[in-house]
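> Sequence first, predicted coordinates after that:
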Amino acid sequence: QFLYFIGTLHARQMPLPDDIKPGDVMHAKADEPSPLEGVAAASHDPFALFSEWFAIAQRSELNDPNAMAISTVSPEGRPSVRMVLLKEHSPKGFTFFTNYESRKGGELLGTKWASLCFHWKTLGRQVRVEGRAVPVSSEAGDAYWVTRGRESQLGAWASQQSRELPSRQVFLDRIAELEAKYPPGTPIPRPPYWSGFTVVPDRIEFWVSLPARWHDRVVFQRTVDGSGNAADEFACGEWSTTRLYP
């Protein structure tokens, strides 16, 4: 069994990892059961199902299996979307890190709603998440900050994200100034405007690509009390499952 990747000039094939079954890959045969078979008819944990799919994606996707599109909306209702990287997932939600003074940071702090989309083309699978976005604790922000490379830390300080930049050189000059301020071996503190968000979902949809576009979709939904200030402070109801038309 092989995966086929279309390049600029030609297709190339790569062997499937030993633990990836043919049915895990896109374009499953019509007579093969969907990976979502039976999910809507039983009580399932969407976080466990996501963990299962994410583990497969980590072994099969060539580039950034943790990449996700995140959509935010302005107070006027104008949407915007961009790609970010998932850094943690648990029954509390889906966590990523960013500049709070960026457009997405400002919109998340303002409206407190977000939607996420993971699309793994190799697998022919997709997961959509909707829910409340809440800032992570300072301790969580600090813990992740120290795992970042020195260059990434300098970049976070140098970038006035989403604001007008007169020239590329201005940005490079800011980095040079910071390199002088924080010589190699000197700890670089976390900027006060840089940390993370956790999206606490009330809706998670799993999608599988099937032949003839007879795709399979199952959505998990629950109620979430939005009065909490942290991901573990929300009162969440039980999950219900529904199968949707393609």
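Happy to help now that I have it. Please read all numbers here as calculations on a predicted model, not as lab measurements.
> Could you use CA atoms for every contact and neighbour count after this?
Will do.
> Could I get the contacting residues of Leu154?
By Cα atoms under 8 Å, 6 or more residues apart in numbering, the residues touching Leu154 are Ile175, Leu178, Glu179, Ile188.
> so which of those would you say is closest to Arg59?
Distance to Arg59, by Cα to Cα, is smallest for Ile188 among those, at 33.2 Å.
> That closest one: what secondary structure?
coil (DSSP: H, G, I helix; E, B strand; the rest coil).
> Beyond the longest strand along the chain, next helix or strand please.
Determined from DSSP state E, the single longest strand within the chain is strand 194-208. Going down the chain from strand 194-208, the next helix or strand is strand 216-221, by DSSP states H and E.
> Could you check the angle that next one makes with strand 194-208?
Angle of strand 216-221 versus strand 194-208, following axes from the mean of the first three to the mean of the last three Cα atoms, to 10 degrees, is 130 degrees.
> how far is strand 216-221 from where the chain is centred?
Chain-centre distance of strand 216-221: 18 Å, with Cα atoms, centre = their mean, to the nearest Å.
> So which elements touch it?
strand 194-208, strand 240-244 (3 or more Cα pairs under 8 Å, 6 or more residues apart in numbering; DSSP states H and E).
> Below is an additional structure, to be compared with the one above:
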Amino acid sequence: MSEANVALPSMRVSYEAGALDESSLAATWHEQLQLWFDEAVRADLVEPNAMVLATADAEGVPSSRTVLCKGFDERGVVFFTNYTSAKSHDLKATRVAAATFPWLGLQRQVNVRGTVEKVETAETAEYWGERPRGSQLGAWASPQSRVVANRAALQASLTGIERRFAEAEKVPVPPHWGGWRIRPESVEFWQGRPDRLHDRLRFRRTNDLWTVERLAP
């Protein structure tokens, strides 16, 4: 057993970076998320828009992976991906997802859970136009989540796509690619506190009404 494994039980951090109470909470979940996101950006955290996306397939088998949030507002939290990927198959089967923003540098996390929907074609096209050309070509070339023979096979696919669109000023959006929006049923804001008595404030939606609840840590 390595020294690091032996030390695991004693690895801990005293969370003393801040507090979260009801009086300081924004009026809506998306306004609060914007406040914390802006602070994560100002703190120069690595990829502050990265979030861990959790899904389950039709049999209830869970999966998680890190994706990049590309927008949020009162409607929900948006990310983009291949619609033939494993995550998209899960989302089509269950229509629910959860995501966590792990802002460890600020001793914070935000947990979003809700139903999912595809974003409008126009919204996908707008974001697609902002992507680097290399990322656009990669989206065409990669059969995401499928087994491939080797790295050379991926490179060969990319080379073929580069030839296909060599004369194109703009690369079109692939028909198998687009955005998903998580429409929250609950959004929890977690702030680490000393002695593991963390602050957990949750916005929870019942029908169209939102309430704020404090959860025990």
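Alright, I've got the coordinates. Worth saying up front: this structure is predicted, and the values here are computed from it rather than measured.
> would you list every one of the helices in the second structure?
Per DSSP state H, the second structure carries helices over the ranges 3-7, 29-42, 86-94, 121-128, 133-141, 151-164.
> residues in the first structure matched by the first one, start to end?
Counting by TM-score structural alignment, helix 3-7 of the second structure pairs with no residue of the first structure.
> ok, back up a step: looking at the helices of the second structure, which is buried most?
Across these, averaging neighbours per residue (mean count of other Cα atoms under 10 Å) puts helix 86-94 on top, at a mean of 19.
> from the chain's centre, how far out does that helix sit?
With Cα atoms, centre = their mean, you get 15 Å for helix 86-94 of the second structure.
> Can you check which part of the first structure it sits on?
The aligned range for helix 86-94 of the second structure in the first structure is 103-111, by TM-score structural alignment.
> quick one: that stretch to the second structure mean distance?
On superposition with the second structure, the mean distance recorded for stretch 103-111 of the first structure (mean Cα distance after the TM-score superposition for the first structure) is 0.9 Å.
> contacting residues around Val78 of the second structure?
Val78 of the second structure makes contacts with Cys69, Lys70, Gly71, Phe72, Val119, Gly179, Trp180, Arg181, Ile182, as judged by Cα under 8 Å, 6+ apart.
> can you name the two of these that are farthest apart?
By the measure Cα to Cα, Cys69 and Val119 form the most distant pair in the contacts of Val78 of the second structure, at 13.2 Å.
> Counting neighbours, go ahead and name the busier of these two.
A direct count of neighbours by other Cα atoms under 10 Å for Cys69 of the second structure and Val119 places Cys69 higher, at 20 against 16.
> returning to that earlier point: check which helices and strands the longest strand of the first structure is in contact with.
strand 93-99, strand 125-135, helix 138-145, strand 216-221.
> Trace Met218 of the first structure over to the second structure, please.
Actually, residue 218 of the first structure is Val. It isn't Met. In the second structure, the residue matched to Val218 of the first structure (TM-score structural alignment) is Leu201.
> Could you give the number of residues near that match?
Leu201 of the second structure: 21 neighbours (other Cα under 10 Å).
> okay but it is in contact with Leu215, surely?
Yes - Leu201 of the second structure is within contact range of Leu215, at 6.3 Å (criterion: Cα atoms under 8 Å).
> Contact partners for the residue most central in space within the second structure?
Closest residue to the average C-alpha location of the second structure: Met51 at 3.5 Å, with Cα atoms, centre = their mean. Taking Cα under 8 Å, 6+ apart as the criterion, Met51 of the second structure is in contact with Thr66, Val67, Leu68, Cys69, Ala99, Thr100, Phe101, Pro102.
> which of the residues you listed count as buried?
Using 16 or more other Cα atoms under 10 Å as the burial test, the contacts of Met51 of the second structure include Leu68, Cys69, Ala99, Thr100, Phe101, Pro102 as buried.
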